[in-house]
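>>> 3D model of this:
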Amino acid sequence: MKTTLMHVRANVSNLQRSIEWYEKVLGFKVTGAWPPEKPNYAHFDAEKGAIFSIAEDRRVPSNGRFNFYVSDVDHLWEEIKHKAEIVEELCDTPYGSRKFTIRDLYGNELGFVKE
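Take a look at the predicted model:
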């Protein structure tokens, strides 16, 4: 059986504050929110790969790590290294990748890896 990852979600305590952070710091664009009258969930535009979303849930922190492939990891590093908490600075790994990791407002780790 072939399996393809289609969707990942990080839990946050404040949806609106998180949306603003993801848009301002990372340049992500919200493409949907639910329910329409008072959203507690939002997902972001993804050109390819799994959909990344956030959901307001004060009971269950996710505190996971989500890695994103990007075409120019060096450029992205220069744009956001002073806007976010750094977990791992831009580096070349022993296994051949180039990457860095930051933390969002609620402790979720976001890794960015050269595609």
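>>> switch to C-alpha atoms for all contacts and neighbour counts from now on
OK.
>>> Quick check: residue 17 is in a helix.
Yes - according to DSSP: H, G, I helix; E, B strand; the rest coil, residue 17 belongs to a helix.
>>> The structure of the following sequence is requested for comparison with the preceding one:
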Amino acid sequence: MKLKKFTTNFIVEDVSNSIVYYRDILGFQLEMVVDDKQKTTNEINTDQKYVFAIMSRDGIQIMLQTPDSIAEDVPAFKESSAGVSACFYLEVEGVSAYYEEVREKVEIVRELYTTWYGMQEFHIRDCNGNFIGFGERTE
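Predicted structure coming up:
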């Protein structure tokens, strides 16, 4: 076996709201969205209910999926409680410029700082309560 890719699938209550957050605030692009009738498109309509989406930025993909939809795919999720105890971490180029771009638009849970291990980082909580860290190696 060879690992090829790692993609986060965030379980979210409102896919449309999450698409807008990741697109308008964090700079991701919508690649695909699936409505509750299993029709796919690459544009959102605010009058439509969506159950799944794929978004990307700079080769990084994330998936957004409703609890009911993922429970249909993987029945074990029916018994799972909401929330996650993890921090999703993205290594980026230009972390301080990105911090300045988003800092007034997001919930910052740790301001931009330099770690003892040589990374400049900041952490946010997204519109669904997920923790996301952004970091760049310092010289």
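>>> Report the TM-score for the pair.
Superposed pair, TM-score by TM-score structural alignment, normalised by the length of structure 1: 0.84. Supporting alignment: 114 aligned residues with a CA RMSD of 2.1 Å.
>>> Stretch 112-132 of structure 2 aligns to what range in structure 1?
In the comparison with structure 1, stretch 112-132 of structure 2 aligns to the range 90-110 (TM-score structural alignment).
>>> Report the buried residues of that stretch.
Using 16 or more other CA atoms under 10 Å as the burial criterion, the residues of stretch 90-110 of structure 1 that qualify are 90, 98, 99, 100, 101, 102, 103, 104, 107, 108, 109, 110.
>>> next one: stretch 4-14 of structure 1
Neighbour-count burial for stretch 4-14 of structure 1, with 16+ other CA under 10 Å as criterion, is recorded at 9, 10, 11, 12, 13, 14.
>>> coming back round to it: how distant is the match of stretch 112-132 of structure 2 from the center of its chain?
Its chain's average C-alpha position is 11 Å from that of stretch 90-110 of structure 1, according to CA atoms, centre = their mean, to the nearest Å.
>>> Skipping adjacent residues, who's closest to residue 68 of structure 1 in space?
Taking CA to CA, 6 or more residues apart in numbering as the measure, residue 68 of structure 1 lies nearest to residue 112, with 4.9 Å between them; neighbours along the chain are not counted.
>>> wait, what's in contact with the one you found?
Under the criterion of CA atoms under 8 Å, 6 or more residues apart in numbering, the contact partners of residue 112 of structure 1 comprise 67, 68, 69, 70, 73, 99, 100, 101.
>>> and the longest strand anywhere in structure 1, what other elements does it pack with?
Taking DSSP state E as the criterion, structure 1 has its longest strand at strand 85-92. Applying 3 or more CA pairs under 8 Å, 6 or more residues apart in numbering; DSSP states H and E, one finds that strand 85-92 of structure 1 contacts strand 98-103.
>>> The strand it packs on against structure 2, how far on average?
Per the superposition on structure 2, strand 98-103 of structure 1 and its aligned residues are separated by 0.6 Å on average (mean CA distance after the TM-score superposition for structure 1).
>>> which stretches of structure 1 form strands?
Using DSSP E, the strands of structure 1 run over 7-12, 30-34, 41-44, 51-56, 65-70, 85-92, 98-103, 109-114.
>>> Tell me what angle the fourth one forms with strand 30-34.
Here strand 51-56 of structure 1 points in a direction 40 degrees away from that of strand 30-34 (axes from the mean of the first three to the mean of the last three CA atoms, to 10 degrees).
>>> got the angle between strand 51-56 of structure 1 and strand 7-12?
Following the same axes, to 10 degrees, one obtains 30 degrees for the angle between strand 51-56 of structure 1 and strand 7-12.
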